[in-house]
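S.K.: coords below, sequence missing:
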């Protein structure tokens, strides 16, 4: 087997590090606890395990695709470099003033999150561009040199440069970078015109600062990882999953690490989109629940929904507006602190609350026996019978049911007069309702009705909760693919090489200039294609075109997809028709007679995905062999039931089992409640659906 046929996918999560090795059509995987002090240690441990399982030498691996939460965690924990910001005079406090919107309107004691950089690390220069890129105040090179000496004396390791309207003209930013490179050769530089060349200075400055803040940390980590892998014999190209759902080179990731924020969840969405394509599904709700968080994403026409801005580290009950805005292409998803390690407590109103605090892997939930004494979601799942204490994570982590019961009774039971089972039921219902409510809100915000959707569940904890979530949401079908427990890592291996190029060029439709639009799209297409070509010189590259439009006077835009013909031959009437159609879908009606504006233009170049035809549905033909029963609590019935235990590998294509049932495998467990049945497809995917469908497919 050639090296190019052997690929490794690695996902570092808050609790587990997932490692997947693919050799042709064979796949081998493992989960190991994340090692926070040196994340590469867990990767090497997982590499040894999958190589031993497959009989493949590390030297035979031809490509490694990696995604990580390290960038996100560094921003959340404020664990970054000593960094500074250089900006236009008068705009020093933009990142502290934010957008002046109140994310909780009626909270009189509202506290805004602190900016990444304190005021004494924010410096200004006398210069000014206008919104069209014309120079209003020239930049004095001598002033820049004097500031460089000040920064050198302060010993900064990373510097963000964000000037007003530099997305329209980057000449001043490049002059500053040139001076700093000569005066501070060891400092790392981040330009807003490269990191996020888009309008809205608050988001752009914040994104550039975030890039500078985590750049030394991520560059060091990626360098160490590449060296460790080479020492193990895996001296192959290493690529990184980026937040937009594509793959970028390790060198580009080290230069723009802010694009790695949300890289793990993005891999999960790509995994779900691949399953949707294989099953011919056009409306999918992706549900990814791991050890620390749960992620929900809408996938239409086998393509995850994307956005230009998202927030990291929301500080106020995960409310929109309370976090740190990052302005980069990203797969649009809602993320809440509801993972297997999310901790529960009882608040002052005697209500059970779950998350966002997580036990992580150190010490982990109480049942891990590593010193944790607070109940987590995994503890509730264990007490309710969803988990086998002897086979968790393939038997590598023995669980302690008595520790779970003790933690539940101490923290919840004693406060609310409940036994361990009631406390576990309450905890599980709260976390399931939190996730269901997040999915409802996300659907409403996007004008979608979830009753027409199929759920795809993956991640170590999602199959434990997916069927109950479907009951709450009124979703009929739930698919649990093979490898669901390590879905994001598999998603990395399905992701295309891609790069999205953006430009902020303001244009009213009344002033629409087709020639200028064609030139703009051609410039962005060339930039995006060159980036992808640098990752894969021989690939077939395709591209998507998009514009962001709004009515004049509105504060935000909606994305409008364009066909190749529409972008090659731009026409104002066509753009208006597309905008009004999408606006009406989202908000119920278009607004007659108002001026329409375009603010951002986008081209996403990507390599062709694996073309796999849709699978043919199977009729139910056989009953799988049961390996005994387990006492399982069914929350819909409010009582314990005897559930059949079925090994997943015994469910051959066409096998049908009625709930209640527990389908077990090494990396996760699938719960089939009394209201559902499960059938196996030809690719091994399990299809959970209401029992009333009988044996009909």
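M.R.: Yep, it's here. Just so we're clear, the structure is a prediction, and the values are computed from it rather than from any experiment.

S.K.: could you use CA atoms for every contact and neighbour count after this?
M.R.: Noted.

S.K.: mind listing what's buried in the longest helix along the chain?
M.R.: Using DSSP state H, we find that the single longest helix of the chain is helix 201-231. Neighbour counts over helix 201-231 (16 or more other Cα atoms under 10 Å) mark 201-219, 221-222, 225-226, 228-229 as buried.

S.K.: same deal with stretch 655-674?
M.R.: 655-674.

S.K.: residues contacting the residue sitting nearest the centre point of the chain?
M.R.: Centroid-nearest residue in the chain, with Cα atoms, centre = their mean: residue 265, separated by 2.7 Å. The contact partners of residue 265, taken as Cα atoms under 8 Å, 6 or more residues apart in numbering, are 243, 288, 295, 488.

S.K.: and the comparison structure, right after this:
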């Protein structure tokens, strides 16, 4: 297998190259003005390891895969085109009203409860750019009022005259019958042909989201349209860069659904959070192969801290109505929680609580932390880590980014020391303590909200800063097992390399499996089978268009079901994809009942209220060869060996301890599997630093994996 996988983050571009049996991990600073430059630099480092030219690698690999947070950043920074929107007449206020919940979506619980200070997000489409057109279809897709094409042309021209750069179309009941949306697209192309300079992209809501719910479908289309140009130009530039260097295969883009597709089969909305989702995919893969049980995946990079849960060796959690930034959308997305906590998180003085505040604002890669010596003046977590002795100023990022301790010291002194009346080291420890507490609180809330006890989980710590902060985070949660997985600093890029091609298609409907009033069991088998067959065909055509052989295409069927008019839906995975009689229908009901009981408690089922299907969803996929992880469980204690002599010592300061520690330092490449090191200690590699806090033990495993095990005598801080 020969493959290149890239995760473009807010601070670093991570590159993972598989070259036969050789795995190479490299990093470069993200070049936001031209992503190809950061990619070329990261891949160039892998070329140096292999002794090959960039063109030689790109001509030989089977695929190049990209995961990126570019769309996330563009949405947060509010950098997008002016949108014009066409809706069914009478529904012009649907998006501005935002179900009267727009002020709170995307905020934490405290922000949602603070109604006097509630503020809606700045709209992505201005109210005066939303126009109603005369048409109407009923809930079954039957024609009520035909489309007034002259009205469409008139409203379209007015939107263009007002500066619309992209047109979003979201008509009532379009997911049931898309005929009017499709005709509007034809009219736009007639008025502004694609070969003309004034051509305008058109986003149809039924193509972005296949479920009912006019508001969330409209916001999904708006977010997709808002990011369309940014993602199109950035990813096209990356693809053109590959063509320049003789790569002639389609570029693959990671989706937040947990799969990937070619660029021409990717919506901008599907790329949101694709980098962190790749890390969760890698965590699932690792947990299944290594039989780790419950794991919580934590990815600490330069900008953010991402949390995902994988239960029982491979069960992922999905959000079917996730909130992206401040917008509720209707696309299936692997569930994750993102906190504004990373190595670049800026520390400041909190005047209300008279202490340190960390994040969510980040210094990013340009100018970066003050110690990068690139013009940054504000203190960050990385500056604190450097002054506490954890980082080697001369060999940070393999020596490619020399660090300047004087800059870090000056930044912390200017921002915090006078306000806190403390030394630089004490201020740095406060920064460290605060950011670790923030991440621990976020992790605890996520696990507890889903009914899990943190003690029952193994914590996966990856990303450039994950192994550097994991002990402090886990200690606050009473987690006593941490695994820094193989290739931990580029683990999300590893996940991108393990992704399968996947497309999800779904359809909203009203299908009653059991009517409690008439005691009638569903018998319209042809309707069910036809819908499933049509969704399968859509997925099949998506994959065939991308060159996947027909025999390699597989399908999974999921049904969103509920009892009666309950608001809560439960997703049931159905092994049999066709129904031919009452026995098949009862089998679906039985599966739903079992899943409902697992989620809400056995005995909570309510078939007397009736049972219905709200959404039919088909995931179509093709499997690819993946990176294999060997047995990476910690070596039993009797079989562990002592480490070689450390390469050096460094004076380090730890939270909860008054004096400094003379801390031994080892190079990760010098440690064989089975070596045990008692903390405090530092194990350094070219791409990350493993910090072993006092009270913890570090154990090396196979394939470059590392375990942090808490000593029984360690005292837990609360």
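M.R.: Looks like it arrived, so ask away. Please read these numbers as outputs of a predicted model, since none were measured by experiment.

S.K.: quick one: TM-score?
M.R.: The TM-score (TM-score structural alignment, normalised by the length of structure 1) is 0.92; 679 aligned residues with a Cα RMSD of 2.4 Å.

S.K.: can you map out the helices along the stretch 101-250 of structure 1?
M.R.: 141-154, 171-183, 192-195, 201-231, 250-255 (DSSP state H, counting those that start in this stretch).

S.K.: cool, and the stretch 401-550 of structure 2?
M.R.: 405-412, 418-420, 424-449, 466-477, 491-498, 525-545.

S.K.: now the ones you listed in TSV, with distance to residue 394 of structure 2?
M.R.: Below are those laid out as TSV (distance: least, Cα to Cα, whole Å):
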stretch	distance to residue 394 of structure 2
helix 405-412	10
helix 418-420	29
helix 424-449	20
helix 466-477	17
helix 491-498	24
helix 525-545	48
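
S.K.: just so I know, which of those lies nearest residue 203 of structure 2?
M.R.: Closest of the helices of the stretch 401-550 of structure 2 to residue 203 of structure 2 is helix 525-545, at 18.3 Å (criterion: Cα to Cα).

S.K.: chain center to whichever helix or strand comes after the closest one: distance?
M.R.: Per DSSP states H and E, the first helix or strand lying C-terminal to helix 525-545 of structure 2 is strand 554-563. Taking Cα atoms, centre = their mean, to the nearest Å, one finds strand 554-563 of structure 2 lying 23 Å from the centre of the chain it belongs to.

S.K.: ditto for stretch 30-41 of structure 2
M.R.: How far stretch 30-41 of structure 2 lies from its chain's middle: 20 Å, per Cα atoms, centre = their mean.

S.K.: in structure 1, what residues pair with it?
M.R.: Using TM-score structural alignment, stretch 30-41 of structure 2 lines up with residues 34-45 of structure 1.

S.K.: ends of that stretch, what's the gap?
M.R.: 10 Å (Cα to Cα, to the nearest Å).

S.K.: check stretch 393-411 of structure 1 too.
M.R.: One end of stretch 393-411 of structure 1 to the other measures 26 Å (Cα to Cα).

S.K.: and if you look at stretch 553-570 of structure 1?
M.R.: 24 Å.

S.K.: contacts for it, please.
M.R.: So stretch 553-570 of structure 1 is in contact with 514, 517-518, 521, 544-550, 574, 578-579, 582-583, 599, going by Cα under 8 Å, 6+ apart.

S.K.: look up the closest residue to residue 199 of structure 2, ignoring the ones flanking it.
M.R.: Distances taken as Cα to Cα, 6 or more residues apart in numbering put residue 192 closest to residue 199 of structure 2, at 5.0 Å, once the chain neighbours are dropped.

S.K.: what's the match for the one you found in structure 1?
M.R.: Checking TM-score structural alignment: residue 192 of structure 2 goes with residue 184.

S.K.: ok, residue 360 of structure 2 next?
M.R.: Match for residue 360 of structure 2 (TM-score structural alignment): residue 356.

S.K.: hmm, its match is touching residue 337, no?
M.R.: Yes - when contacts are counted by Cα atoms under 8 Å, residue 356 of structure 1 is listed as touching residue 337 (4.1 Å).
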